[in-house]
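> no sequence on this one, just coordinates:
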């Protein structure tokens, strides 16, 4: 019988690049009882699945000598979380961490770890400063005591090299002999052996500077998504016993009522109970103009209230509000590696041993084969060791993927992993559901046709009959009356006519609101009204007939109208050379009418299995298909497509069922997502070119005797910093 499995999660200090992640993963694999390992560079987290009750102090013991410490995190919510996962972290607080303190203070999703907040106090910073001070002191001492110059610089070198060598040998004991630290150690010791102690000390210092810059850049990349979490205020005004009491926002229960004053940030997802105000949603949705909010309107945590106070009922706990869920899902997505990233990782595993072999051949073959000078060629071999360090190459892809995912999330474009981000650039066909995706998902009054009564009176009579009804068509009529400033008179004896409509008395007159068929059964409508009804039906509109005192008063037409940006969204995809297709279960007339208005091909009257079949046929024809739907009735097609994109306002279903989600319901965001994917892949190709290009240049100049150890380490450090900074450009680029 298999032992029960649990999941434990940790914040990892010192985790700055993909090479670090590989070392942590390699060490974790050697701990008996751990069955699954996931390391996220972007989130600086480690998740391990292991047998229940396992003492994970063995993992901390393996990682500490390599420069990594663990702080337990609360178990992740969701299907991967196992009961009791958090307590399973026993022993992880070893090596300078108090377990209870770390566990209590462990950052949640998106919260900055202490090491990220105070990089200048991190061990790497202290070591770099100590190495730099030792190097400066060595230059001064060597000037005073020149006869001991070599010994002085060896001492200065050891200040920085000893911790590096300790990490190198710790990694070797964990089955990873070819690490950047080992290459650095061999190069530094070799330089001393051939009498280049001064260069060895300088190279060690430059290596530490590069590591420090790498850590700072990694922290900045993480801050890109954590900035979202910082939008939510720490406190809220809770209504209690008729008074507003300030309480921590994280403790607000669902159903609580909070008061948000003008200019304040909203502390929780909720629904407006009272008040009317413009809310600045730009921090969350990117909308440039304030959105009007009144009773029953939803609001998001982190948005800014405008000109009037709002009373809001909380609808989600702090850990489940829109921002927290987006941050959590993005951090999880950053753990899913893209195909290019997996290829680079596999390449790097063979690349580093190959570099060692080439460096060894360069060092020994010329002296043995042609009698060249040993010191010269050993020096060149050591330089090649440093040039060949894989840091820049290994980080080139994950840095760009993490930045791309974070940039998308900040604009409401959520992609669940690097594979999704990478595939989006290849999309050649986008299939859209109609209702709730290309359209708003609720009918609106589009036409009022006067026959024997004026338009305003027709609308007032219909609204009087529909008052109090929750039917979508009734809601549309009432919304239009409210928008036109019409306050309908109360209806008496109102009743539903099964399958036909409603009837009642309005100001003493009998009024009926009927379907065209039911109205025609009472009395002939006349040639002109029937022609108008037929024309409205051909345009995909639902028609209601208003009869007052036995006479046809007029017609009201309703339709689920396209979203305001639907036409622009389809046009943006067309400009990119992407074919668009509407797949709808609605009748053909309605589908064709909406399709003609938007400029999109239409397949109508489809069952879910029909949509699935169409997506499958497109894929077999060689298309890369994205399917955009509401995440519920389109589930089969969403799952079958190369990328399933949920359209919605950040609902649980939309976030959990598809590969990606357009959180703010903008059709134009589908094109923006594809544009972001193309930008990200372009960035990755630039990074790989920078990493390999610099190495190729310095390899040639080193063999030619033009450059040596100093430029070699600068080439590696410089390339690493350059690719990281290039990736960070994605955070500020606006898709589309």
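That came through fine. Just so it is clear, the structure is predicted and the values come from calculations on it, not from any experiment.

> switch to C-alpha atoms for all contacts and neighbour counts from now on
OK.

> biggest helix in this protein by residues?
In the chain, taking DSSP state H as the definition, the longest helix is helix 668-703.

> centre of the chain to that one, how far?
21 Å (CA atoms, centre = their mean, to the nearest Å).

> next, the residue nearest to residue 37 when sequence neighbours are not counted: secondary structure please.
Computed as CA to CA, 6 or more residues apart in numbering, the closest residue to residue 37 that is not its neighbour in sequence is residue 48, at 4.6 Å. Assigned by DSSP: H, G, I helix; E, B strand; the rest coil, the conformation of residue 48 is strand.

> try this one next to it:
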């Protein structure tokens, strides 16, 4: 090696070693900055790195049942008062439903053409009444229509009366998101157990959990039950991510921003929650990868310096 080349090579290798070591130290901050930039492009705001410390270890996600629904209702059961009346039950209830915009009416309307409507009025939250093809029709709470045998149960149940006769009942429930089952399955495949919670009827929650393929759901009727659930899960050694209010979870995702201690999303639907959780967990993976690359470069630079020193001794 020429005398002129050796100093230049040593300078280059020394600089490379310094840069590699600096990159090793800066890797976590760089990974966090890259993740925050990706998040902004998709409507996700990541908190400071300290708030994401538990993200790589999360093994359970608690999410409200609303996260796996579209926000709409759909018909889940039709119970005519007399055999053979199911078609008429759907027709009259759906036709009258075209005359209103509340969630129950919209769900009923999707199962029937409009028909000829007249005189449709809302009865103080009890239901609707009007005329469908000149038949007087009422749709609403069973007790309002004298359906005293209605025993409650899951979903929103309405009774249907046509021409002064009880035609039957229709039960509606929350409509699952088309991507909910696949998203929850993917989360489980990545080692994150999904748990659905709701303060609504327990039967509705169990029905929804079965439809989206979630093995675990918890009914939370009281205001403090969510905090107690999270505390209990953490006491079991679980690392909990929570899509919802601040209840002491290891990692929190919310749509009520800005919040410096939580991952903030535009919406808390399950697909967005899963994507945001993946983004939060990616910070640690990216930092580890960057450190491995930096360490490899540092080793190569140090080996080069050692080789140059050895050649100069020979």
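Yep, that arrived. All values derive from a computational prediction rather than experimental measurement.

> TM-score of the superposed pair?
Laid over one another, the chains give 0.78 as their TM-score (TM-score structural alignment, normalised by the length of structure 2), with 305 aligned residues with a CA RMSD of 3.5 Å.

> by how many degrees do the next helix or strand after the longest helix of structure 1 and helix 668-703 diverge?
Using DSSP states H and E, the helix or strand that follows helix 668-703 of structure 1 in sequence is helix 709-732. Between helix 709-732 of structure 1 and helix 668-703, the angle comes out at 170 degrees (axes from the mean of the first three to the mean of the last three CA atoms, to 10 degrees).

> circling back: once aligned to structure 2, how far is the longest helix of structure 1 on average?
Following superposition, helix 668-703 of structure 1 is found to deviate from structure 2 by 3.4 Å on average (mean CA distance after the TM-score superposition for structure 1).

> quick one: buried residues of that helix?
668-681, 683-684, 686-688, 690-691, 694-695, 698-699, 702-703 (16 or more other CA atoms under 10 Å).

> where exactly do the helices run in structure 2?
So, for structure 2 - with DSSP H - the helices run 5-41, 86-97, 103-109, 180-189, 202-212, 225-235, 270-313.

> now the fourth one: which residue numbers in structure 1?
In this case it means helix 180-189 of structure 2. Aligning helix 180-189 of structure 2 against structure 1 (TM-score structural alignment) gives residues 566-575.

> mean per-residue distance, that stretch to structure 2?
Mean for stretch 566-575 of structure 1 is 1.7 Å (mean CA distance after the TM-score superposition for structure 1).

> buried stuff in that stretch?
Buried positions in stretch 566-575 of structure 1, judged by neighbour count with 16+ other CA under 10 Å: 566-574.

> list of residues touching that stretch?
438-439, 579-580, 597-600, 666-671 (CA atoms under 8 Å, 6 or more residues apart in numbering).

> okay, the residue lying closest to residue 421 of structure 1 once chain neighbours are set aside and residue 401 of structure 1: tell me how far apart.
In space, and not counting its chain neighbours, residue 421 of structure 1 is closest to residue 677: 5.3 Å by CA to CA, 6+ apart. Distance of residue 677 of structure 1 to residue 401 of structure 1, given as CA to CA, to the nearest Å: 9 Å.

> between the two, what contacts are shared?
Counting by CA under 8 Å, 6+ apart, the shared contacts of residue 677 of structure 1 and residue 401 are residue 421.

> now the residue mapped onto residue 295 of structure 2 from structure 1: closest residue in space that isn't a chain neighbour?
Under the alignment (TM-score structural alignment), residue 295 of structure 2 maps onto residue 692 of structure 1. If the residues on either side of it in the chain are set aside, residue 692 of structure 1 comes closest to residue 393, at 7.1 Å by CA to CA, 6+ apart.
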